[in-house]
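A.B. asks: what would the 3D arrangement of this be:
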Amino acid sequence: MSRIGKLPVAIPAGVKVTADANLITVEGPKGKLTQDYCDSVKIEVEDGHAVVTRVDDSKNARAAHGLYRSLIRNMVQGVTDGFTKTLVINGVGFRAEVQGKLLVMNLGYSTDFIAAIPDGLTVTADGQGKINITGIDKQQVGEFAAQIRRLRKPEPYKGKGVRYDTEVIKRKVGKAGVK
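C.D. replies: Presented below is the predicted three-dimensional model:
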């Protein structure tokens, strides 16, 4: 039995969870999320908890058991609290600003990078080189943050680039003067 999959997901007050045929819907104060699920698991909503059970003991069912429990938990957390990722831009002249539904970044190349902000996400950029990405869908927040980081990965010698605020860059020493 999956250690994660067998745990029930607590549904707080103000959140409505419905499980129809192969579709689970979570509605809360911040919005509404839906997720398809496969036939190898069964989702039941009862007494303020959502419980995921396996239909059989196949490899596919065992793999999906913990997965769908985690997805439901993330959906419930997203519609109540939301998710946030913070990126830090390091480098001389590197900057980012939000212009309407566009994120415009100068990352040391000859041209600026312009990224369209997806629907459902809120992006703020301050003058200190921080970009905050907020939304209710954990996957969407993480994917957009990864796309921004991919534009200029942090390098190990000076630490220039775009990194997550919790990320630690392992620094290397440069060339040593030879005598």
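
A.B. asks: C-alpha only now, for contacts and for neighbours.
C.D. replies: Fine.

A.B. asks: and the longest helix along the chain, what does it pack against?
C.D. replies: In the chain, with assignment by DSSP state H, the single longest helix is helix 59-80. The contact analysis (3 or more Cα pairs under 8 Å, 6 or more residues apart in numbering; DSSP states H and E) places helix 59-80 against strand 9-10, strand 23-28, strand 31-36, strand 41-46, strand 49-54, helix 138-151.

A.B. asks: please repeat the previous calculation with a cut-off of 10 Å.
C.D. replies: strand 9-10, strand 16-20, strand 23-28, strand 31-36, strand 41-46, strand 49-54, strand 83-90, helix 138-151 (3 or more Cα pairs under 10 Å, 6 or more residues apart in numbering; DSSP states H and E).

A.B. asks: distance of the residue minimising distance to the centre of the chain relative to residue 87?
C.D. replies: Geometric centre of the chain, nearest residue: residue 142, 2.9 Å, by Cα atoms, centre = their mean. Relative to residue 87, residue 142 is positioned 11 Å away (Cα to Cα, to the nearest Å).

A.B. asks: please provide the structure for the following sequence as well, for comparison with the first:
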Amino acid sequence: MSRIGKRPIEIPSGVEIKIDGNRVNVKGPKGELTRQVSESVNIEVDGSEVLVTRPEESRVARSHQGLVRSLVANMVEGVSAGYVRELEIVGVGYRVDQHGRFLRFDLGFSHPILFELPEGVEVAIDRQTKIKLSGYDKELLGEVAAKIRGLRPPEPYKGKGIRYKDERIIRKVGKAGAA
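C.D. replies: Next up, the predicted model:
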């Protein structure tokens, strides 16, 4: 029994949802998202709510009901309110600058790293060490944040690197000095 899949999705004002077979199109003030969903569930708009139901009680249908409901809810929230991911850069000399659609990272390597931002993702940089990514596609935003973090993941000894704002790094003890 999928408790998540049974809950209806509220449609905020200014958001339109079109369902064409197993293709869902959500349009709102922030942008437009389209997704192909599983054929093992039914999606229907009922007034100001979206309902995800399953026509049969198979294992696949039960698992896809919760998944499709979460994906459609993320689409609705993204086009109406949007999403934000924040990253921090920790380390002496580590910094980031914006040059148009590119971010230029200085992360202790012998060369700077240029990172191109995809369409649909906006960035705000504060004091060259704080990055605020925003966008309406949760999946794309998370992927971009993970790629940026992967340029220099935080290391466990001094904590240097790129981390999520709310990430907690478990620190290791370094070498003990000679007695």
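
A.B. asks: next, the TM-score between them, please.
C.D. replies: Scored by TM-score structural alignment, normalised by the length of the first structure, the superposition of the two chains gives a TM-score of 0.97; 179 aligned residues with a Cα RMSD of 0.9 Å.

A.B. asks: re earlier: how big is the offset of the longest helix of the first structure relative to the second structure?
C.D. replies: Compared with the second structure after fitting, helix 59-80 of the first structure has a mean deviation of 0.8 Å; criterion: mean Cα distance after the TM-score superposition for the first structure.

A.B. asks: what residues are shared contacts of residue 142 and residue 87 of the first structure?
C.D. replies: residue 133 (Cα atoms under 10 Å, 6 or more residues apart in numbering).

A.B. asks: ok, back up a step: so who does the nearest residue in space to the residue nearest to the centre of the first structure that is not next to it in sequence touch?
C.D. replies: Nearest residue to residue 142 of the first structure in three dimensions, chain neighbours excluded: residue 85, at 7.1 Å (Cα to Cα, 6 or more residues apart in numbering). With contact taken as Cα under 10 Å, 6+ apart, residue 85 of the first structure is in contact with 123, 131-135, 138, 141-142, 144-146, 164-166.

A.B. asks: who wins for most neighbours among the residues you listed?
C.D. replies: With neighbours defined as other Cα atoms under 10 Å, the most crowded of the contacts of residue 85 of the first structure is residue 131; it has 26 neighbours.

A.B. asks: check the gap between it and residue 154 of the first structure for me.
C.D. replies: Applying Cα to Cα to residue 131 of the first structure and residue 154 of the first structure gives a distance of 15 Å.

A.B. asks: got it, and residue 173 of the first structure?
C.D. replies: 15 Å.

A.B. asks: which of those two has more neighbours?
C.D. replies: residue 154 (20 against 8).

A.B. asks: from memory that one sits against residue 163, does it?
C.D. replies: Yes. Using Cα atoms under 10 Å, residue 154 of the first structure is in contact with residue 163, at 6.1 Å.

A.B. asks: got any residues that touch both of the two?
C.D. replies: With Cα under 10 Å, 6+ apart, residue 154 of the first structure and residue 163 have common neighbours 89, 90, 169.

A.B. asks: list buried residues within those residues.
C.D. replies: Those of these that meet the buried threshold are 89, 90, by 16 or more other Cα atoms under 10 Å.
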